[in-house]
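# here are the coordinates; sequence isn't available:
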């Protein structure tokens, strides 16, 4: 019986894995091919993700699977939510992505509710629990700070989409990871344009939505 093979990169806040899935008939077996550490970098009072180290480990995982000489049907990348990277007009990443544990968003949620949009209205648009580190509050904070990355960005890519871009050169906004941002309207299945408007963020900062 023929088998189909799939690669999954499972990335968490402290470690990552390359998983090879083998589907034979109705039986799925999973093999951990590589495992590697992941940790936040603390620089000048902020926390970042070393996306370039993650990228190198993804390539090592692909190399390890290639040595097995099996035909791979697809590759998927799963990470934590909310965090994102900026890409400039030349297609280069702008610095390192902020990590969700960065303290810059502490208190910004309450400020947003007071000055921009009430909490119940925001929840009604997105259905997402209010958390300080949600992408919407990260962007609100970066906009206030006139952050270099946001100011010079041509694209915003959520973490799995940013890693996919580094591997393939294609920019997309994947629906399920976008849903963690508190920017997605589940009724329209699109980024909520009013939320982007009140943030002062262009909808063209985001790549096309895919599912």
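All right, it came through fine. Predicted, not measured: the structure shown is a model, and the values here were computed from it.
# contacts and neighbour counts: CA atoms only from here.
Noted.
# now the strands for the chain?
3-11, 15-24, 27-37, 40-43, 46-49, 72-78, 84-87, 155-158, 173-174, 184-185, 190-191, 209-210 (DSSP state E).
# Deepest-packed of the ones you listed, please.
Ranked by mean neighbour count, those are led by strand 155-158 with a mean of 24 (mean count of other Cα atoms under 10 Å).
# and that one, what does it pack onto?
On a contact count with 3 or more Cα pairs under 8 Å, 6 or more residues apart in numbering; DSSP states H and E, strand 155-158 meets strand 84-87.
# mind checking how far the strand it packs on is from the chain centre?
Distance, stretch centre to chain centre, for strand 84-87: 9 Å (Cα atoms, centre = their mean, to the nearest Å).
# Let me see the residues that make contact with that strand.
If you take Cα atoms under 8 Å, 6 or more residues apart in numbering as the criterion, strand 84-87 is touched by 93-98, 135, 149-150, 153-159, 162.
# what's the nearest residue to residue 78 if we skip its chain neighbours?
Leaving aside its sequence neighbours, residue 78 sits nearest to residue 10 (Cα to Cα, 6 or more residues apart in numbering; 5.1 Å).
# swap that for residue 11, please
Leaving out its chain neighbours, the residue that sits closest to residue 11 by Cα to Cα, 6+ apart is residue 79, at 4.8 Å.
# The one you found against residue 14, yeah?
No: under the criterion of Cα atoms under 8 Å, residue 79 makes no contact with residue 14, lying 11.1 Å away.
# centre of the chain versus the helix with the most length in the chain, how much separation?
Taking DSSP state H as the criterion, the chain has its longest helix at helix 51-66. Computed by Cα atoms, centre = their mean, the chain-centroid distance of helix 51-66 equals 17 Å.
# Which secondary structure elements does it sit against?
strand 15-24, strand 27-37, helix 159-168.
# closest to residue 48 out of the ones you listed?
The closest approach between residue 48 and any of the helices and strands packed on helix 51-66, judged by Cα to Cα, belongs to helix 159-168 at 12.0 Å.
# Name the residues of that closest one that come out as buried.
Neighbour counts over helix 159-168 (16 or more other Cα atoms under 10 Å) mark 159, 160, 161, 162, 163, 164, 166 as buried.
# Put this next to the previous one:
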């Protein structure tokens, strides 16, 4: 191990699970070791679907204990990233209630109408550059009866960072860009919009950029657990912002697909795209690290597979996704694709039946068995991702010659190959742990262990985590 090696912990919270990863970083080394994984299961109460944020806090501390006890240099840093849009409301530092889950249908059903009575989507897009999703933060806040009682709104990673440090109630900018309440041109809170929506201005605290030291692990948390007072840093706290940092695109002309529960398809730009065509196509301009713009669209991702598997396993039977994918690879083509963006697929539950109903409603035969259904999901996702890449190229004006797939989708070889076939472009798959890598890279640059631009950081990723390449097959049925 070189003298310049740094050891940090990355807390990566996804919509279904969370992880604490210990990383060792040097200018010639980037090594990750998962030390703790835990379920992130929502809780349904009489008033809706909530995140169990107290359990997340407890699991983070457990993971830090594992990271501290693992072999290697002392932990010199910690940062948290998570999914976007969801938040906690505080009053005098106390959480008013468990944060709602973005899949809570009661809230997403009322918020958009309340906002669009005041400001239509085209006027909103001109201000915030954000795509329409019914669970965007501004819609949730518009339908939240507790905003008048609160004095601060914190997005999930900021809330957890505040609990870990006891420091100021700050908001990291890349995640704030997903709220719909930032001015897309300045990156500052749009206080005129906030006032127009009737939201208290005091809810929105100071914005900080990735790479900001916000404090250290509170002594009253650290000492009972035998932990040091670990410095805490902001990174791209929206998990996609961190993932894009670690996409090994060292030159232009690349599209990315961050493929997990959701599929986020886009490219990195210097300036937002605010055209009517971009708005009509439901593209978004989200803040990236170092002031970059993540021009992308959200499409359904691996949720369709994971929730189908979960449903099939509900009676205790053993159902293997890897086994079904192996069988699905032998299902003959063509397979009729379905609309993965249909809202019926958003809520948890019996997705296999809902998919079959979609086919029946469109006068098409439903997949007759599980392997065929899995193949239909893969084909439909690949088709949708490929269309999204084409639209990204058209709307951005950038020629996109290759697609980088990061996240869990990079492990799905059938999906990667079929994406290459549908898109007519090579697919470079990996790293799988892009979000954690991006988290770690920004921590290391903040500490001075690494230096340079995002391209310099990505060159290190390309050297240490070389992607697998899938080329379009001439006989691939599109």
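That came through, no problem. Keep in mind that this is a model prediction, so the values were computed, not measured.
# The residue nearest to residue 78 of the first structure -> the second structure?
Aligning on TM-score structural alignment places residue 10 of the first structure opposite residue 12 in the second structure.
# didn't its match look like it was pressed against residue 63?
No: if you go by Cα under 8 Å, residue 12 of the second structure and residue 63 don't touch, sitting 11.0 Å apart.
# Which neighbours do these two have in common?
Both residue 12 of the second structure and residue 63 are contacted by 19, 20, under the criterion Cα under 8 Å, 6+ apart.
# Which residue in the second structure aligns with residue 184 of the first structure?
Residue 184 of the first structure maps onto residue 182 of the second structure when the alignment is built from TM-score structural alignment.
# Residue 189 is in contact with that match, correct?
Yes: between residue 182 of the second structure and residue 189 there is a contact under Cα under 8 Å: 4.4 Å.
# Against residue 305 of the second structure, how distant is the corresponding residue of the second structure for residue 79 of the first structure?
With TM-score structural alignment as the criterion, residue 79 of the first structure lines up with residue 82 in the second structure. Counting by Cα to Cα, to the nearest Å, the gap from residue 82 of the second structure to residue 305 of the second structure is 21 Å.
# For those two, indicate the residue with more neighbours.
Between residue 82 of the second structure and residue 305, counting by other Cα atoms under 10 Å, residue 82 is the more crowded of the two (25 against 19).
# Does that one touch residue 13 like I think?
Yes: counting by Cα under 8 Å, residue 82 of the second structure does reach residue 13; the two are 4.5 Å apart.
# Could you tell me which residues touch both of these two?
Common contact partners of residue 82 of the second structure and residue 13 (Cα under 8 Å, 6+ apart): residue 239.
# Tell me which stretches of the stretch 151-300 of the second structure form helices.
With DSSP state H, counting those that start in this stretch as the criterion, the stretch 151-300 of the second structure has helices at 156-165, 173-176, 191-196, 219-225, 239-245, 276-280.
# how big is the offset of the second one relative to the first structure?
Here helix 173-176 of the second structure is compared with the first structure after superposition; its mean distance to the aligned residues, by mean Cα distance after the TM-score superposition for the first structure, is 0.6 Å.
# Could you do the first one as well?
After superposition onto the first structure, the mean distance of helix 156-165 of the second structure to its aligned counterpart is 0.5 Å, using mean Cα distance after the TM-score superposition for the first structure.
# Show me what that helix is packed against.
Contact partners of helix 156-165 of the second structure among helices and strands, from 3+ Cα pairs under 8 Å, 6+ apart: strand 78-81, strand 87-91, strand 213-216.
# Going by the alignment, residue 197 of the second structure corresponds to which residue in the first structure?
Match for residue 197 of the second structure (TM-score structural alignment): residue 199.
# got a list of what the closest residue to its match other than its chain neighbours touches?
Spatial nearest neighbour of residue 199 of the first structure, chain neighbours left out: residue 140 (6.1 Å); criterion: Cα to Cα, 6+ apart. By Cα under 8 Å, 6+ apart, the residues touching residue 140 of the first structure are 108, 112, 199.
# Now list the buried members of those.
108, 112, 199.
# Residue in the second structure paired with the first one?
Across the two structures, residue 108 of the first structure finds its equivalent in residue 111 of the second structure, going by TM-score structural alignment.
# What residue, apart from its backbone neighbours, is nearest its match spatially?
residue 139 (4.3 Å).
# List just the one of the helices of the stretch 151-300 of the second structure that sits closest to residue 405 of the second structure.
With Cα to Cα as the criterion, residue 405 of the second structure lies closest to helix 239-245 of these, at 10.2 Å.
# Can you check which part of the first structure stretch 264-283 of the second structure sits on?
Residue correspondence for stretch 264-283 of the second structure in the first structure, counting by TM-score structural alignment: none.
# so which of the strands of the first structure gets nearest residue 124 of the first structure?
Taking Cα to Cα, strand 184-185 is the member of the strands of the first structure nearest to residue 124 of the first structure, at 9.1 Å.
# roughly how far apart are residue 443 of the second structure and residue 437 of the second structure?
Noted for residue 443 of the second structure: a distance of 10 Å to residue 437 of the second structure, by Cα to Cα.
# And those two? Which one has more around it.
residue 443 (31 against 27).
# so which strand or helix has that one?
helix 434-447 (DSSP states H and E).
# That helix: how far from the chain's middle?
Computed by Cα atoms, centre = their mean, the chain-centroid distance of helix 434-447 of the second structure equals 16 Å.
# Where does that helix end up in the first structure?
On the first structure, no counterpart of helix 434-447 of the second structure exists by TM-score structural alignment.
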